[in-house]
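Asks: next come a sequence and a model predicted from it.
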Amino acid sequence: MQEKFFEQMKNGKGFIAALDQSGGSTPKALAAYGVPESEYSTEAEMFDLVHEMRTRIITSPSFDSEHILGAILFEQTMDRKIEGQYTGDYLANEKGIVPFLKVDKGLADISDGVQKMKPIDDLDDKLERANKRGMFGTKMRSVIKEANHDGIKEVVDQQFEIGKKIIDAGLVPIIEPEVDIHSADKEQSEELLKQEIKKHLDQLAENEFVMLKLSVPTVANHYQELIDHPQVVRVVALSGGYSRDEANQKLKDNEGLIASFSRALTENLNVSQSDEEFHAALKEAVESIYDASVNK
């Protein structure tokens, strides 16, 4: 299955759906879906509701492998079932979509203009469970706020240090050092980031592969060298706070860069929609993001 997934991710047409909001971002995701915090009183109730939302998305006929290559899951989503199958198995078996697991535990405080990842003290356990649950790879996010060379180097070093452990566990890491789209020196940050990533890519062995998830660059095709690198399976772009229309438009200017959108994918979905309305809204989102990813 891993070889099939690898081929799909390397050469398939489409994008990655990011359905990996965690404990901190789940209330916001539910509110955007029309479920206010007054609708639940415990964390368990909250996670039940978000799983209902994700199940509705994943089981929709609009969520298909013709447009979607992969989906990134939150840990609880991986461990829950959809129609009697673990979510990763449902994605692979029923939808033909490659499953990934978000493994980071959120962001540390800002230091040197960046937010590194908090320690992932249970990484080995997560990777073992990810393999049991049929995941192809993982995802972990850091954030770059300023063009600070030391900070950006620390972010990339941390990402690749953990990334190597993920590779050793037989999984493909999505390395995500996001550059804040509101950063005053975003273009300079992206240049420093590209240099640091390239150094690490050049040190990987021939059988070691990563994916990259990056903010859409200020200068079109800035990451082409990374897209073409032999150790990179795919480079995907996050929407980063842009509306779907803005994110799609910027994505179209970058050859070989595909989407991995979260909020931009689900922004017009609502719990009160009929199934027909929901499927139509999701179909419109999926097709527009697909077009931005492949039509260049």
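Replies: Okay, I see it.
Asks: C-alpha from now on. contacts and neighbour counts both.
Replies: Will do.
Asks: tell me the secondary structure at L212.
Replies: Each residue gets one of three states, and L212 gets strand by DSSP: H, G, I helix; E, B strand; the rest coil.
Asks: enumerate every residue touching it.
Replies: Residues in contact with L212, defined by Cα atoms under 8 Å, 6 or more residues apart in numbering, are 174-176, 232, 234-236.
Asks: how near is N268 to D64?
Replies: 18 Å (Cα to Cα, to the nearest Å).
Asks: so for those two, which sits in the more crowded spot?
Replies: D64 (20 against 15; other Cα atoms under 10 Å).
Asks: okay, one more to line up with it:
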Amino acid sequence: MKNETLEQIAASIVAPNKGILAADESSPTIKKRFDSINAESTEENRRDYREMLFKTKNISEYVSGVILFHETVYQNDSKGTPLIKILTDQGIVPGIKVDKGAKPLAGHPNETITEGLDGLRERLDEYAQAGTKFTKWRAVISIANSTPSDYCIEANAHALARFARLSQEAGLVPIVEPEVLMDGTHSIDECYKVTESVLTQVYDQLARSKVDLKGTLLKPNMVLSGKSAENRAAPEEVAQATVSCFKNTVPDTVPGIVFLSGGQSDNEATVNLDAINKYAIETGAPWELSFSYGRGLQAAPLNAWRGEKNNMAKAQSVFFQRAFVTSAARNGAYSPSMEAV
């Protein structure tokens, strides 16, 4: 019964037209975002900002789930209603980031291992009691002259698998996020090779941990050129490389892939997602191909809000527009003309 429920939750998160709002920024990260608009990162401001996003009228047309940070799980809105209830009342599935961040990997300079497995079983039970339905764990892989090492890939894949198995035992859908960073000058071919290696190892470890893939989702990077590469690949190349890489590595039983925006601009994240879905429709792909965007959905409304209650309606309008455009891209139906508000 628990596995059936996990399947149902996973399917609802990748329902047609919809995707995930990643609102799981840690306190230091949200402070950086607020600094960029000259707003103080107080608990009240963080609450007001997230309340603005979650209360956007009809946002459930395009947002199926929201990844929360620990603070937000237990936060109430300005009228005392739990933020989780505001989401569930709209049919939006609340989730929680449960890793403790990427830390230096001993013996491997410039590589990281994600921590947070200690005490995870107990924390998962608490989050399930609080009303969350899914979890997320991020592994960080960088491409440089000597990285990533096989050991770094294996260690992070092993941690992802342990996290996923523990999540399912707690009745929570794990979103597995192995991110190959786009920082660097690498080519799209190099990104393809590393992403293929990472995903192969991740699904090997998930199988060994006896994770039920039908009750999971994958949150990967797109296969892209490095951000500082001289000749960056066009959206059509990104689409072909991404879909091809995943067909080689991701089992058909995985219900959906929710791409991270990974530091792409709003426009780049949208255009690439659209190209990926167009190509997947043409060539046939077994999974839903959706989005789990943080900056890709939040950058515009954050700039519109600027920490001012008077700007809330404007910020919500901008957020709804970004969600609408991203939903169109998720269906392979995006057009630049949609950008006009």
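Replies: Received, thanks. On a predicted model such as this, the values are computed, not experimentally measured, just so you know.
Asks: and the TM-score between them?
Replies: The pair, once superposed, lands on a TM-score of 0.87 when counted by TM-score structural alignment, normalised by the length of the first structure; 285 aligned residues with a Cα RMSD of 2.3 Å.
Asks: counterpart of G170 of the first structure over in the second structure?
Replies: Aligned counterpart of G170 of the first structure in the second structure: G171 (TM-score structural alignment).
Asks: which residues touch its match?
Replies: Listed by Cα under 8 Å, 6+ apart, the contact partners of G171 of the second structure are 2-3, 5-6, 128, 133.
Asks: before we move on, the earlier item: need the contacts of L212 of the first structure in TSV (columns: distance to G84 of the first structure).
Replies: TSV is the format used below for the contacts of L212 of the first structure (distance: Cα to Cα, whole Å):
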residue	distance to G84 of the first structure
I174	28
I175	31
E176	32
V232	34
R234	31
V235	33
V236	31
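Asks: ranking those by neighbours, who comes first?
Replies: Of those, with other Cα under 10 Å as the count, I174 tops at 29 neighbours.
Asks: in the first structure, what residues pair with the helix or strand where V140 of the second structure lies?
Replies: With elements taken from DSSP states H and E, the one containing V140 of the second structure is strand 134-141. Counting by TM-score structural alignment, strand 134-141 of the second structure pairs with residues 137-144 of the first structure.
Asks: surely S327 of the second structure is in contact with S60?
Replies: No - in this structure, S327 of the second structure is not within contact of S60 by Cα atoms under 8 Å, at 11.3 Å.
Asks: strands of the stretch 101-250 of the first structure, start to end?
Replies: Assigned strands in the stretch 101-250 of the first structure, in chain order: 114-115, 137-144, 172-179, 210-215, 232-238 (criterion: DSSP state E, counting those that start in this stretch).
Asks: of all the ones you listed, which one is nearest K13 of the first structure?
Replies: Distance to K13 of the first structure, taken as Cα to Cα, is lowest for strand 232-238 among the strands of the stretch 101-250 of the first structure, at 11.2 Å.
Asks: hey, where'd the helices end up in the stretch 51-200 of the second structure?
Replies: In order along the chain, the stretch 51-200 of the second structure carries the following helices (DSSP state H, counting those that start in this stretch): 70-73, 83-88, 120-130, 150-169, 188-208.
Asks: angle of the last one against helix 150-169?
Replies: So that's helix 188-208 of the second structure. Computed by axes from the mean of the first three to the mean of the last three Cα atoms, to 10 degrees, the angle separating helix 188-208 of the second structure from helix 150-169 equals 50 degrees.
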